[in-house]
Structure formats: C-alpha cells, structure tokens
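Peer 1: Return atomic coordinates for the entry below.
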Amino acid sequence: MDVRAQLVMVFNLDKCIGCHACSLSCKNIWTDRKGAEYMWWNNVETKPGVGYPKKWEDQEEFKGGWVADGHNLRLKAMGKGPTLLNMFFQPNMPKLEDYYEPFDFDYGNLYGAKGGDDQPVAEAFSQITGEKMAHIKAGPNWDDDLSGSQVYASADVNLEDKKIIEQYSTMFMQYLPRICNHCANPACVASCPSRAIYKRGEDGVVLVDQEVCKGWRFCTSACPYKKVYFNWNSGKAEKCIFCFPRTETGQCNACAHSCVGRIRYVGVLLYDAEKVEQALLKPDNQLVEAHRGVILDPRDEAVREGARKNGVPEQWLEAAEKSPVYALIKEFELALPLHPEFRTMPMAYYIPSLSPVLTSGGELHELVEHGTIPTREALRAPIGYLASLFGGGNRDVVAAALEKLIALRIHMRAKNLNQPTDEASLGKAGLDEAGAKRLYRLFTIGGYNERNIIPPQQREELDSHTRKGASGFGILKKTGRGKR
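Peer 2: Down below sits the predicted model:
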C-alpha cells in the first residue's frame, strides 16, 4: 500500500449561480501579465455548450488523456516515436480561435482624440499583434447562458438527443466551473519531454517548473481538460497552481474563498497509489467505482501507518479525518469525477445538480403535476447527459447521487415544517438520519472552517522524498516522467 495525500476540491453544482466571481478572483491574482490575457485557470461554462476552449471534451479531435491498451495505459496522443517527430509541431492542439484572440479597447482615444465632428470611440485591438480588430468573433464566456442556442448547445459532445434543446418545454441549463484537476495520473506530466511538469509529493498539486519548460506544448495536447495554457510572450506553459501559496498557510483557494454560492469544498484525501493503474484499466462504466476504491479511509490505522511511512504529517492525517471532500466523495458517494473515461483520475469532483423541472409532457405538452419536490424522472437534464459528464456513461452512479439529494430535500423540508419524516425513503436512497443531518449542515449552514479543512505545511519538516515532489504512481515511474 502506497499511501499518498492529496488536496482535493469538490463542486456542488446544485448551488452554482454562474456569477464568475471565482474566475475573476483567479484572473486578478494569477494571470494579469502579458501573454496570459486569454488564460482562464478557473472558468465557468454553460452546459450544454461547447466549453472553453471550444469542444475541449472531443478527444477524437484533440486526442488528450489516456487509453486502456490491454493491460497497460498509453497516452492517446502519441508515444515516444511520434513525440520526436512532432517536436516542433502539435497536430492535436487547440488553435487560438478555439480560445479567442485576447483584445482590449483603445480607451485613450476617448479623451485624447483631436476635435472633430464625430464622437470618438474606443476601438478594439489585439493584445497579441496590437492591430485593430474590426470584428470580435469570440471572447471569455462567449456562450454564457445560451443553453438553447443551436450554435453552441447543439455542438456539446455529451448531448445525444439534440431535440431536447429545440423545444422550450425540455430545454435545460446548468453551470460547470472548472479548474485544473491535479490528477493522480496526469497526462500532462507523462507527455512533457523536458520533464518540466511534476506532481508534488506533499499535496498532489501539479506544477510547471518555469525554468525547465521549453515550450514544446505536449502538455497542452495531452491534457484532455485543456487546462494547460501557452504563454505566447514568455514561451512557457502555465496552469492552475491550486493556489499553493495560500494552501500552504492553511487558507483556501482564491476561487473557493470568493465563491458567492459557497459551492466549493476543499480538503485532504488519502489514496493508494499502487491501485491507480489497475483502477484506470477498468471499462468506462466502472471507472467511478474504481476511483472510489482507490480512496482510503483516514480512520484506518493501517492506512495512517502507511501514510506516516510516506512522510505524511500528523496534522494532515487529522485533516483527512475531518475532510468534507472525503465525506462527499467516499462516504456519501455524491461527488463524481468529470469525464473519468479520460483516465487521468481527476482530483476535482462534482455533485450533479437537480436541474429545472419538466412542466409539460407528451405530444400535446399537457401540464404535469409533480408536487413540491420533483422525482428524478421529472428533472430536465437527461440522465444520459449527466452520465456522459460525470459517470463514464454509467447512469446508475449519477441516478444514485440524485436520489440522495432529492431524499435529503424531502426529509429536511418535513423536519422544518414539523411534518412526519419518512425514514424508509432516506434508507432507500442510502441515507440515515445522522447522514442527512451532516449533509444538510455541509450544504447549508456549514461555516468556512467546515467547508475548507486545509492543513498548513511546514516544508522544512517534510521528508526529503516528499519535498521534491512525486510523479504520481507506477505508470509515470516506468516512463521516467515527473520528479521524484
């Protein structure tokens, strides 16, 4: 058993209001320099939609992540031979138009223009070339809230039935905030020829060594989530750093700190690195359960002893016991990985939202009565769509999470109105009275220190092998990728 500690974030999509406060706080702190204008280490996408960069989920086009090849995993994009042949050319990398050409406006012209008959305007100009832009074709959050648009929503690769977004009675929309997942099996780390990207041993954060990076951009191609960016000014790769200067002092990430809806939870997970490879070789529809099987119980004394041998400090073990992310991912099995079929084992998880309710059904669109709290079948977001996002196609794991959320609402509503509660309904959804109470507190009245349990780090006290950073697990060790 090879016990590793990882800082993990969970997103409760049922509470995200799409305000982009997280994106702006991240942008202001980390990407306010030349060459990073188009970088959104944290962004909030409208689903269904094409996302950012456009159609990043389509790995038939971008060929990111890993694929199971018999008893081994291999990078979907290329092996060692093609890597050398494509050293100066990345055929599967998003183009600038898949993001957008960063622009600004010539505000100086508004007050510096010479006198004339026409009102001066602030014309747009490219922040890359400095030339004027007659037509702006895209920008950040370009398709924000355009769920029913045939231009954007219909291009969502997860949407099987396009007719759903063609009728007002069946349209649906939800928000999907995204950061780098700081995966347990990061494809970006394995693909880097210069070994500039590494996974830190002490907290699992994936970072880019700017002094080593040569700007080959294999990391951008290999990352299936397209969360590694290229700084066109410095010629280096850049990405989300999980706000490690903040988390090292026990503070939560800037995006989580600024979140208006309090949808984010940050905490410690312990996982068995020896089991990761075999877990990722499972079929797509078994990957969620395989993910859960890798996560270890922090109260198990054998696990704690294994963690100590790997240099995990006691305060991290204490934080893992109280971790809100462990409760949401492993105990209650509510939080699910985003596109587990990419096989990077993402360490960011999502609680699916209870989407708007279908108000009409049948060919005549007659009104449908569902009562105060709807059943799962009455929710607008198709279960197949959510399974494509969070279940590797496994509808059952998504349905089970939704059933628990609905049962929790029914139970707490009855308690708040002093009505009889139905313990059998809770039990059928996999909950009990104590579990419902814990979830209710986490979702509603839980304070900052309950939603974010982040142990500070004393790096000088850490074991030498954890301080340098670890590449993750067996596959990366075999290929010699990462730092150890």
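
Peer 1: switch to C-alpha atoms for all contacts and neighbour counts from now on
Peer 2: Will do.

Peer 1: now the helices: where do they sit in the stretch 301-450 of the chain?
Peer 2: Along the stretch 301-450 of the chain, the stretches classed as helices by DSSP state H, counting those that start in this stretch are 301-309, 314-322, 324-326, 383-390, 395-416, 423-428, 433-440, 448-451.

Peer 1: packing partners for the longest one?
Peer 2: Packed against helix 395-416 by the contact rule (3 or more C-alpha pairs under 8 Å, 6 or more residues apart in numbering; DSSP states H and E) you find helix 383-390, helix 423-428, helix 433-440.

Peer 1: Please identify the most buried of these.
Peer 2: Comparing those by mean neighbour count (mean count of other C-alpha atoms under 10 Å), helix 383-390 ranks first with a mean of 22.

Peer 1: now that helix and helix 395-416, what's the angle there?
Peer 2: Put simply, helix 383-390 runs at 100 degrees to helix 395-416, going by axes from the mean of the first three to the mean of the last three C-alpha atoms, to 10 degrees.

Peer 1: contacting residues around helix 383-390?
Peer 2: 158-160, 336-340, 350, 352, 393-395, 397-399 (C-alpha atoms under 8 Å, 6 or more residues apart in numbering).

Peer 1: picking up where we left off before, CSV for the helices and strands packed on helix 395-416, including distance to Gly311?
Peer 2: Shown next, in CSV, are the helices and strands packed on helix 395-416 (distance: least, C-alpha to C-alpha, whole Å):
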stretch, distance to Gly311
helix 383-390, 33
helix 423-428, 40
helix 433-440, 31
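
Peer 1: Name the residues of stretch 263-282 that come out as buried.
Peer 2: Burial within stretch 263-282, assessed by neighbour count using 16 or more other C-alpha atoms under 10 Å, is assigned to 263-277, 279-282.

Peer 1: Leaving out the residues flanking it, which one is nearest to Gly235?
Peer 2: Nearest residue to Gly235, sequence neighbours excluded (C-alpha to C-alpha, 6 or more residues apart in numbering): Gly215, at 5.4 Å.

Peer 1: let me fix that: Val397
Peer 2: In this structure, Val397 finds its nearest non-sequential neighbour in Gly391, 6.6 Å apart by C-alpha to C-alpha, 6+ apart.

Peer 1: dump the residue contacts of that neighbour.
Peer 2: Asn285, Leu287, Val288, Leu336, Pro337, Leu338, His339, Pro340, Val397, Val398.

Peer 1: Proceed likewise with the subsequent sequence, for comparison:
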Amino acid sequence: MKVMAQIAMVMNLDKCIGCHTCSVTCKQAWTNREGTEYMWFNNVETRPGVGYPRRWEDQVENKGGWVHKANGKLVPRQGGRLKGLANIFANPNLPEMSDYYEPWTYEYEKLLSAPKDSSALPVARPKSQMTGEHINAPEWGPNWDDDLGGSLETMQDDPVIAASGAEVKAQIENAFMFYLPRICEHCLNPTCVSVCPSGAMYKRSEDGIVLVDEDKCRGWRMCVSGCPYKKVYFNHTTGKAEKCTLCYPRLEIGEPTVCSETCVGRLRYLGVLLYDADRVGEAAATERDEDLYEAQRQILLDPRDPEVIEGALAEGVPRSYIEAAQESPIYKLIHEYQVALPLHPEYRTLPMVWYVPPLSPIVDEVTASGNDGEDGKILLTAISRMRIPLEYLASLLAGGNLAVTEKTLRRLAAMRSYMRDIHLGGEGNEEIAAAVGMTGEEIEAMYRLLAIAKYEDRYVIPNAHPEIERSLDDFRCSLDGTGGVGMGGPGFSGNKVMVELLPRRPGGTSV
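Peer 2: Purely as a prediction, here's the structure:
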C-alpha cells in the first residue's frame, strides 16, 4: 500500500444558481492575457446541452480518456506511443475553433475617434481577437445553452441523452435543467499526462494537482485531445498548453481556489483525500463501466486508520495533510455519506472533482400532483419518477449505474424530509433515516455540511511545508505578459504566426 495525498473538490449541484461568478473570477485571475481569450478554466454549463467545447463528451469523435481492452489493459483512446508519434506534427483529434468559439472584441476606437459633425452614426464592428479580422454575428459561444437558450437547436446533440436513452421533453412546460460547473478534474489516472510526448504535463506528488511545465511544453497538443473533459487548452500566442492549476499558489497558503472563494451559492468543498496509489491502475481497469464508481471509492483510504497514518508518514505525507484529511468534507461526502459522484467515471481517468446530484425538481413535481412534496414516504417512492430522468444523471455521474444514482438521490431526499420535521418542531423521524441506511445523527451532520456549513467547514486546506523544497526559480511566472518568458520572449512575432500552426480538418476551421 502506497499512501498518497490528493486535494479534491466536491460541488453540490442542488445549490448552483448559474450566476457564472466562478467563471468570471477565474477568467480574471488566470486567462486575462493575450492568447487565452477563448480559454475558460472554469465554465458553467446548462444541462441538457452540448457543453463547452461543443460535444466534449463525444469520445468517439474526440478520442479522449482510456479504453479498456479485452486483455484487461488500458490504452489511451487516441492510440499508443507509436500512433502518437506518427501524428505528432498533425494531430487529427482536436476540437475545431468553431467548437469553442472565436473570441471577439469591438472597434471601440471608432466610437471615440468619430467626428462630432458626422452625419452617420458611428458603429463599433465586431473584430476577431484571434486574427484581427472583422467577423459576422457570432454563431456559437461558451454559454450558448445557458438557461436552455439553445436547447431546441442543440438538445438532440447532447451526448449524455444519446448514451442514456433518457426521454427528454423539449416543451418548455415539461423541460428540466440544472447547472454543471466544470474545471480540470486533476485525475488520479490522467490521460493528458500519459500522452504528452515532451513530459510537460505532470502530477504533483505532494497534492496531486496536474500542471503544465511551460518550459518543457512544445505545443504538440496531444494533451488537448487526450483529456476527455477538454480542459487543456492551446495558447495560440505562446504555443504552450495551459489548464486549470487548482489555484495552487492559494492552496499553498491555506486559501481556497478563486472559484470556490467567490461562489455565490457556496456549493464548493475542498479537502484532502488519502488514497492507495498502488491500486490506481487496478481501479481504472475495472471491466464494467457501472462498477467504476465503487472501484474508485474503494481506493480512498480512511485517514483515521492507524495503518493508513503510518503508511502516509512513511511516504513523506506531512502530518498536517493527514490531519486535514481527517477533517476533510470531501471524504465525508464521498465515503461516509456517499452522496457525491464522479463526472463520467467511464473515461477511466479517476476524476477528483465530484458532484452531489441535483434533487430540487422532484419536490415541485410531487407537490404539483397534489401530494406533500416533503413527506418522506412519498418523496422516496417518487425518486424514480423525478423530472430529471434518473438515466440522465446516471450516465453523467455514475457510469450508467442506476442503483448508485438512485441511492444517492434517496439519501438527499431523506435528508430534506427528516430536517423538515425538525424545523417544524418535531424530533426527526428515525424511520426516514433508516430507510436509506443512515441514522438521524448522520442525517443531521450531512445537513450541516451540505446546507449550512461555515467557511472553515467547507475548505479544509493544509499549508505548504518547508520540507517540500522549492527554489526561487519555481516561483517565477512564465506567463507574465506580452514579451515576457511565457509570451515567447523578446522578438516573438505574435499570435498571427501561431494561428498558422494550428491544425485544420478537411473543410474545417483552424483549432
């Protein structure tokens, strides 16, 4: 048993209001530079919808993640090392720029410089930030499906609907929607790291954060196609790959990520998990997609187990990390309460950003039928008939495992019903808790964490340690602005050169 630490995140989808504050603050902190205009390390998608980039979940086309072979081995879906080397100068498995969107600005200077006595009304035409050329009206963007805005045109293209076989009604009075915030999953078995020819992608041993070494990156973009979540981007100005860093400079001083800090709904949780690194390959190679959730959950170790503590110390895990793992809200939500699920475990990357599925529409549905939407017995029996199809959530968050998804939703429904009794002056019905395999005390503890947790309960983050040595060079920023180290250095000719290096599909646009 090799014990290692991983900083992970859980998001409670029942509390996301789709305000995009997390996306905007992340954009301002990390991708507010030339060459990163189209990058959104954090984005919030409306479901059902095709996401960003468009149809990122369609791995038949995108070739992301791992494939389980008949002999039990895992290989990257885009192919092994030989195939990767054969395509190194012309990677065919990349999203087109139209799948993201061509970022634009407006010619504001035309408004400012227009003569006062002009008879014509000045116009600020849209202008591409990629090529500098004028563009027509935008036809796609990172939030095209926002609040089902594009649902009638795009809903039928949602890969999760196709994979789950769920019936989704397009009529607005029968439709459902929920928000899905997404960042890099900082996986335990990341494909992006495995397929990188230059070794620039790496996973930090002390906390599991996946990063890009900008000095080693050669812009091959294998990581972009290898990531099934499409959360690695290519900077067309620097010729380097970039991705979410989980705000590691903030984590190292005990502060949460920017997206967590500014989240209006307080739906994000950060904490440390201890896991058995020797079993990562075994878990990822689990034969059936439906069993991957449980396989991943089983490699997470009990941070209070004396044997685990001894193993962690032997592997150099700081004691503060162990103590943080013992108080981790992530471990409680995933392992103790079992209400958090991984995003698309069937990609076999063992993602470390998990989600508490949404439940809200079921209460409205039950109430509309003339019944008490908060009654425990009625609520638990109505789970399978909830407005959001159970098959859809299972295909999105549990590898298609309906039983695991229903169990999670039943626990959330039981919490709602149990706490309603208490808030109305009752003592809490233990039968409701027992019906989902929990006690009333556990239900109340889960409620405190999910509904009313304080700042220090949601973010349990250990500080970085001096024994993890870093030189001053490790703290320099290689993305320090135009002309700096990360922007090509002195004499770099700018983004137009890099645009020409972007691959093109037959009849398609550049990436």
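
Peer 1: Cys219 of structure 1: which of the helices and strands packed on helix 395-416 of structure 1 is closest?
Peer 2: helix 383-390 (22.4 Å; C-alpha to C-alpha).

Peer 1: okay, and the closest one goes to which residues in structure 2?
Peer 2: Mapping helix 383-390 of structure 1 onto structure 2 (TM-score structural alignment) gives residues 390-397.

Peer 1: Quick one: average offset of that stretch versus structure 1, please.
Peer 2: Compared with structure 1 after fitting, stretch 390-397 of structure 2 deviates on average by 0.4 Å (mean C-alpha distance after the TM-score superposition for structure 1).

Peer 1: Just give me the match in structure 2 for Asp209 of structure 1.
Peer 2: When structure 2 is aligned by TM-score structural alignment, Asp209 of structure 1 is paired with Asp213.

Peer 1: Disregarding residues adjacent in the polypeptide, which is nearest to the aligned partner of Asp144 of structure 1 in structure 2?
Peer 2: Using TM-score structural alignment as the criterion, the counterpart of Asp144 of structure 1 in structure 2 is Asp146. Leaving aside its sequence neighbours, Asp146 of structure 2 sits nearest to Thr46 (C-alpha to C-alpha, 6+ apart; 5.3 Å).

Peer 1: same check, this time on Ile330 of structure 2
Peer 2: For Ile330 of structure 2, ignoring the flanking residues on the chain, the nearest one in space by C-alpha to C-alpha, 6+ apart is Gly271 at 5.5 Å.

Peer 1: Work out for me the element the one you found sits within.
Peer 2: Assigned by DSSP states H and E, Gly271 of structure 2 falls within strand 268-276.

Peer 1: Next: Glu294 of structure 2.
Peer 2: With DSSP H and E as criterion, Glu294 of structure 2 is part of helix 292-298.

Peer 1: The host helix or strand of Ser98 of structure 2 vs structure 1, average offset?
Peer 2: Here Ser98 of structure 2 sits within helix 97-100, counting by DSSP H and E. For helix 97-100 of structure 2, the mean deviation from structure 1 after alignment is 0.3 Å (mean C-alpha distance after the TM-score superposition for structure 1).

Peer 1: which residue in structure 1 lines up with Leu180 of structure 2?
Peer 2: Checking TM-score structural alignment: Leu180 of structure 2 goes with Leu176.

Peer 1: quick one, what contacts its match?
Peer 2: So Leu176 of structure 1 contacts Leu13, Val44, Glu45, Thr46, Lys47 (C-alpha under 8 Å, 6+ apart).

Peer 1: so when I look at it, I'm seeing a strand, right?
Peer 2: Yes. Assignment of Leu176 of structure 1 by DSSP: H, G, I helix; E, B strand; the rest coil places it within a strand.

Peer 1: before we move on, back to that, ok, the residue nearest to Ile330 of structure 2 to Asp372 of structure 2 distance?
Peer 2: Per C-alpha to C-alpha, to the nearest Å, Gly271 of structure 2 is found 37 Å from Asp372 of structure 2.

Peer 1: Please apply the same query to Trp66 of structure 2.
Peer 2: For Trp66 of structure 2, the distance to Asp372 of structure 2 - C-alpha to C-alpha - is 45 Å.

Peer 1: In terms of packing, which of those two has more residues around it?
Peer 2: Shown here are Trp66 of structure 2 and Asp372; by other C-alpha atoms under 10 Å, Trp66 has more neighbours (26 against 15).

Peer 1: Excluding sequence neighbours, find me the nearest residue to the more buried one.
Peer 2: Excluding the flanking residues, the one nearest Trp66 of structure 2 by C-alpha to C-alpha, 6+ apart is Pro76, at 4.4 Å.

Peer 1: on that earlier part again, check contacts around the nearest residue to the match of Asp209 of structure 1 once chain neighbours are set aside.
Peer 2: The shortest distance from Asp213 of structure 2 to any non-neighbouring residue, by C-alpha to C-alpha, 6+ apart, is to Ala200 (4.8 Å). Neighbouring residues of Ala200 of structure 2 by C-alpha under 8 Å, 6+ apart: Val193, Val212, Asp213, Glu214, Asp215, Lys216, Cys217.

Peer 1: Which residue, other than its chain neighbours, is closest to the second one?
Peer 2: Leaving aside its sequence neighbours, Val212 of structure 2 sits nearest to Met201 (C-alpha to C-alpha, 6+ apart; 4.6 Å).

Peer 1: burial count for the aligned partner of that neighbour in structure 1?
Peer 2: In structure 1, the residue matched to Met201 of structure 2 (TM-score structural alignment) is Ile197. Neighbourhood size, Ile197 of structure 1 [other C-alpha under 10 Å]: 27.

Peer 1: Spit out the contact partners of Ile197 of structure 1.
Peer 2: Cys188, Val189, Val206, Leu207, Val208, Asp209, Cys213, Gly482.

Peer 1: For PyMOL, what selects the buried ones among these?
Peer 2: Selection of buried members from the contacts of Ile197 of structure 1 for PyMOL, criterion 16+ other C-alpha under 10 Å:
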select buried, resi 188+189+206+207+208+213+482
